[in-house]
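Asker: sharing a model that was predicted from the sequence below.
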Amino acid sequence: MQLPTVEELRLQCRIDIDDEDPLLLGYLTAAKEKASNYLNRNLYESDVPDGDNEGLIITPIIKLALMLAVGFWYDTRELKKVPQGFYDLLSDYRISLMRIKQC
């Protein structure tokens, strides 16, 4: 699955013009990084590269979490703590650090 498009982000944020596109794309980049850090996994839009055994293709639930974060940051205009729903959506895909250390 692909990252949310700028059009999808505009719908999420209820924006009718493209003036805010750079801001939305910046929030999307931050949301993807935040999700990847929380999951302890790299996120990919299509194929997971060889050698990245823990890599993950973006699923509809991950896409929704990214859109939730973008919408939250757009609404608050601050990069403060994302809502718990972001973590709830991602938690099924998370690799615990304890598991990584045991490998």
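Answerer: The structure has been received and is ready for your questions. Residues are numbered from 1 along each chain as shown.
Asker: only C-alpha atoms from now on, for both contacts and neighbour counts.
Answerer: OK.
Asker: Ile61 in helix, strand or coil?
Answerer: Under DSSP: H, G, I helix; E, B strand; the rest coil, the three-state class of Ile61 is helix.
Asker: ok, it touching Ser91?
Answerer: No. Using CA atoms under 8 Å, Ile61 is not in contact with Ser91, being 10.3 Å away.
Asker: residues contacting stretch 34-54, please?
Answerer: By CA atoms under 8 Å, 6 or more residues apart in numbering, the residues outside stretch 34-54 that reach it are 1-3, 32, 55-58, 66, 87, 90-91, 93-97.
Asker: ok, and here's another one to check against it:
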Amino acid sequence: MITAEQVKSQCRIDFDDEDGYLPLLVNAAISACLAYLNRPVFESEADLLAAISANPELDQSAMVVTHDIRMAMLITAAFLYENREGNTNLPLAATSLLRQHRKRPGV
């Protein structure tokens, strides 16, 4: 959904010392944002349709990733890069972008 190169650009990293760390940020940011959304999110319409075809019981709230979700993931990755320890909350800018797509538990 986002790449290490995109995170590198978002963080304005112009050296290679962090290249091994960036994939961890990518995975953590994606996981955090998807957990907040509380719904299945797919990379493309084709992926969504394939998932529905393979599993007709798939949550009806499933969706394709949007630009604002990708941006929230990049913001979260940059936040995790800058704050490597101690903060487990998503940044406010990310939650603002994600909120409109969030499936509330029980709804």
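Answerer: Thanks, I have it. Because the structure is predicted, anything quoted here is derived from the model rather than measured.
Asker: TM-score of the superposition?
Answerer: Here the superposed chains carry a TM-score of 0.83, computed using TM-score structural alignment, normalised by the length of the first structure; 97 aligned residues with a CA RMSD of 1.5 Å.
Asker: if we can go back for a sec, so which of the contacts of stretch 34-54 of the first structure sit within helices?
Answerer: Under the assignment DSSP state H, the contacts of stretch 34-54 of the first structure contribute Lys32, Leu66, Tyr87, Leu90, Leu97 to helices.
Asker: let's have those in CSV, adding distance to Leu79 of the first structure and neighbour count.
Answerer: As requested, those are exported to CSV (distance: CA to CA, whole Å; neighbours: other CA atoms under 10 Å):
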residue, distance to Leu79 of the first structure, neighbour count
Lys32, 14, 23
Leu66, 14, 28
Tyr87, 16, 16
Leu90, 19, 20
Leu97, 25, 10
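Asker: which of those residues sit farthest apart?
Answerer: Taking CA to CA as the measure, those span a maximum distance of 21.9 Å, between Leu66 and Leu97.
Asker: please enumerate the helices of the second structure.
Answerer: Counting by DSSP H, the helices of the second structure are 4-10, 22-37, 45-54, 67-82, 92-98.
Asker: most tightly packed of those helices?
Answerer: Stretch with highest mean neighbour count among those: helix 67-82 (a mean of 21; mean count of other CA atoms under 10 Å).
Asker: which residues outside that one are in contact with it?
Answerer: 1-2, 6-7, 10-11, 25-26, 28-30, 33, 90-91, 93-95, 97-98.
Asker: how does it look with 6 Å?
Answerer: Val7, Cys11, Leu25, Ala29, Ile30, Ala94, Leu97 (CA atoms under 6 Å, 6 or more residues apart in numbering).
Asker: show me what Phe42 of the second structure aligns to in the first structure.
Answerer: By TM-score structural alignment, Phe42 of the second structure lines up with Tyr44 in the first structure.
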